[in-house]
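Visitor: Following is a predicted model, sequence given first.
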Amino acid sequence: MMKISGRATSCCVALFFALTSVSAVQRLNSINDLKKINYGQSVPKHSLVLLYWFANTVDINNNNNNISLTFDPNSGDYGSHYYGNFERLLDRLPWGNRYYTIGNLHQETAMPLPRYVVHPPTEHMGGNRDRIIIRVREQNIVGQALQIDQVYITQHYEGPEHQGTPYDPDHTYQITTNLLRQIREFSAGANQQQLLHLRNRYGSNADVLHIRNTWGDLASLILLLNIVIQEKYSFNQQSCRLQNNYRQENRQNNAGDVASAICIAFVVLFVLFILAFSNKSGK
């Protein structure tokens, strides 16, 4: 009886740890959940840019919420590669599934991440620590896209780049399909009416007209960053700096054009003066 009891206790303990390991990763189900994360301090702001790109790159079936990959993670597309989960960051894989990590900015690939991800349009978003991890159901059907059943954002511990440091479990979050759908509403090139609707829906007072006129096709991303990180003034200041730099470059170019014209005119007058003096001397 004691042996049976001990075995039962061991099984209960194992089951407890298995269940708690599943609930250890916090789920983010909405943009309002994204707002609660401490960006810039404990979580890189760049993770939002990476997540925005990912949400607008995968396919989501409107009928069954299935998420399909539009690229091959086995080929290293978009800085992706196999993830072994050796540190037990995530759940143990079911049979026929694999984990992949996406977003290594320094990985050479035939399909690199877009420029706005590699070089974010706002300040203080550098670094290469943040990643997206996906759990994929592998299949042998030729021509059919791989199906994703779990999505996470995570980050490497701080340390030297390219050292393969493990991921930080305290700042790893599961991303639901609902959240991906909400982010997809901020699609690239959204018109001003859509941006205004999204701003009001998520309780922001960002200047949509200013964002649209300044950032163009990236306006939807900038609005999302304003809503989630709630740093509208810093982005507006960044916009003003970009505009001021542009105006300054124009002034410098215009000044250079004026100086060149004056210099050319001076040379022409000098040549005419020499020619006139030469004619008088010849007479």
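Guide: Everything's here; your move.

Visitor: CA atoms for contacts and neighbours, from now on please.
Guide: OK.

Visitor: Now do the helices in this structure.
Guide: 2-23, 31-35, 46-55, 115-118, 177-184, 192-201, 208-215, 219-229, 232-282 (DSSP state H).

Visitor: Which one, of the ones you listed, ends up nearest to residue 66?
Guide: Between residue 66 and the helices of the chain, the tightest spacing by Cα to Cα is seen for helix 177-184, at 8.4 Å.

Visitor: measure residue 151 to residue 270 for me?
Guide: Distance of residue 151 to residue 270, computed by Cα to Cα, to the nearest Å: 73 Å.

Visitor: now the helices of the chain as CSV including distance to residue 126?
Guide: Below are those laid out as CSV (distance: least, Cα to Cα, whole Å):
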stretch, distance to residue 126
helix 2-23, 31
helix 31-35, 20
helix 46-55, 7
helix 115-118, 8
helix 177-184, 21
helix 192-201, 26
helix 208-215, 19
helix 219-229, 15
helix 232-282, 15
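
Visitor: how about those, which one is nearest residue 102?
Guide: helix 46-55 (9.2 Å).

Visitor: roughly how far is that closest one from the heart of the chain?
Guide: 3 Å (Cα atoms, centre = their mean, to the nearest Å).

Visitor: Ok, stretch 81-96 next?
Guide: That offset, for stretch 81-96, works out to 23 Å (Cα atoms, centre = their mean).

Visitor: One more to weigh against that first structure:
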Amino acid sequence: METLNELSQLRDSGFGQPWPRHGLKLLYWFANDCVSFGNENIMISECDPADGDFGFHRFKNRYDEYGDKLLPDIDFPYYVVGNLNSPGAEELPDYVSEDNSPVLHNSNIDRIIVSLYDEEWFHRVYVTQHHNRSNDYDPNATYPISRSLLMIIRRMSLEDFLEEMGYFTYIQPFYPMPVINYSPQTTNTFRPDLPAVTPSSSDSDDSESPETQNNDTKIQIDDDTSSQHPSENLTMIRRLWNIFCTIL
């Protein structure tokens, strides 16, 4: 069983990754709040696993179906922490349990197991995980954590530690609403001196009259020629015809 001594080894082990797993946050809490170091770097327990603090309870290290035990047999009791549904787990910091959800089955599979000597000192510290959504632990994902690695973690902020591990909290993607630019329709109107010529526009406004919403060009001529001389009428008609041709 390989002992993890460096951050790179912890990262490569895959423990507590990816989101929404909580093992890395659990380990950060343990290194900073549940253990301290005394003379000769002995690991002093700052919590009380035997009393059930933070959801700790006995780990019996039973034989599995293949006749193997997860951890070595020793004379000290084992305790496990990390089950966010255990009594006392509500004492854990919010950052450890914030992603726990029944619909995210990987959000509660990570554990820390400790061996406790005389209820005051930690003899060994292990990280592990449940195997394939069962109550069994995965022996291939179980690692001892060295004192030196715990000391390294203690010197880091939570954000820096998670970043170093390549752990990123999931962020719901944001899709902005489409922007619709509305431009009111306009009508161009030409008004020559004599006849009124109004070509319709393809972008005509809804309030525009029906007469201007087609594609025809209309020329309105006041018919007051009945009282004029025929030659004058002919001259006027020619002038209007020239104007009409010029407009077209």
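Guide: Thanks, I have the structure now. Predicted, not measured: the structure shown is a model, and the values here were computed from it.

Visitor: Residue 151 and residue 270 of structure 1: which has the busier surroundings?
Guide: Between residue 151 of structure 1 and residue 270, counted using other Cα atoms under 10 Å, the more crowded position is residue 151 (21 against 12).

Visitor: corresponding residue for that one in structure 2?
Guide: Aligned against structure 2 by TM-score structural alignment, residue 151 of structure 1 finds its counterpart in residue 125.

Visitor: distance of that match from residue 46 of structure 2?
Guide: Residue 125 of structure 2 sits 14 Å away from residue 46 of structure 2, going by Cα to Cα.

Visitor: repeat for residue 39 of structure 2
Guide: Distance from residue 39 of structure 2 to residue 46 of structure 2, by Cα to Cα: 15 Å.

Visitor: what about these two, which has more around it?
Guide: More crowded of residue 39 of structure 2 and residue 46, by other Cα under 10 Å: residue 46, with 16 against 7.

Visitor: For the more buried one, which residues are in contact?
Guide: The contact partners of residue 46 of structure 2, taken as Cα atoms under 8 Å, 6 or more residues apart in numbering, are 33-36.

Visitor: That one matches what in structure 1?
Guide: Checking TM-score structural alignment: residue 46 of structure 2 goes with residue 70.

Visitor: Ok, residue 35 of structure 2 next?
Guide: Using TM-score structural alignment, residue 35 of structure 2 sits opposite residue 59 in structure 1.

Visitor: pretty sure that match contacts residue 67?
Guide: Yes: using Cα atoms under 8 Å, residue 59 of structure 1 is in contact with residue 67, at 5.6 Å.

Visitor: quick one, which of those two is more surrounded?
Guide: residue 67 (22 against 17).

Visitor: rewinding a little: count of neighbours near the nearest residue to the match of residue 35 of structure 2 once chain neighbours are set aside?
Guide: Leaving aside its chain neighbours, residue 59 of structure 1 sits nearest to residue 68 (5.1 Å; criterion: Cα to Cα, 6 or more residues apart in numbering). Residue 68 of structure 1: 18 surrounding residues under other Cα under 10 Å.

Visitor: How about residue 32 of structure 1?
Guide: Neighbour tally, residue 32 of structure 1, other Cα under 10 Å: 14.

Visitor: got a list of what the aligned residue in structure 2 for it touches?
Guide: Aligned by TM-score structural alignment, residue 32 of structure 1 pairs with residue 8 of structure 2. Going by Cα under 8 Å, 6+ apart, residue 8 of structure 2 touches residue 165.

Visitor: so how far is residue 165 of structure 2 from residue 8 of structure 2?
Guide: 8 Å.

Visitor: Show the contacting residues for residue 40 of structure 2.
Guide: Residue 40 of structure 2 is in contact with no residue at all, counting by Cα under 8 Å, 6+ apart.

Visitor: Check residue 42 of structure 2 too.
Guide: Per Cα under 8 Å, 6+ apart, neighbours of residue 42 of structure 2: 121-122.

Visitor: any idea how far it is from residue 143 of structure 2?
Guide: 19 Å.

Visitor: Equivalent analysis for residue 233 of structure 2, please.
Guide: In terms of Cα to Cα, residue 233 of structure 2 sits 111 Å off from residue 143 of structure 2.

Visitor: So those two - more neighbours on which side?
Guide: Comparing residue 233 of structure 2 with residue 143 by other Cα under 10 Å, the one with more neighbours is residue 143, at 21 against 15.
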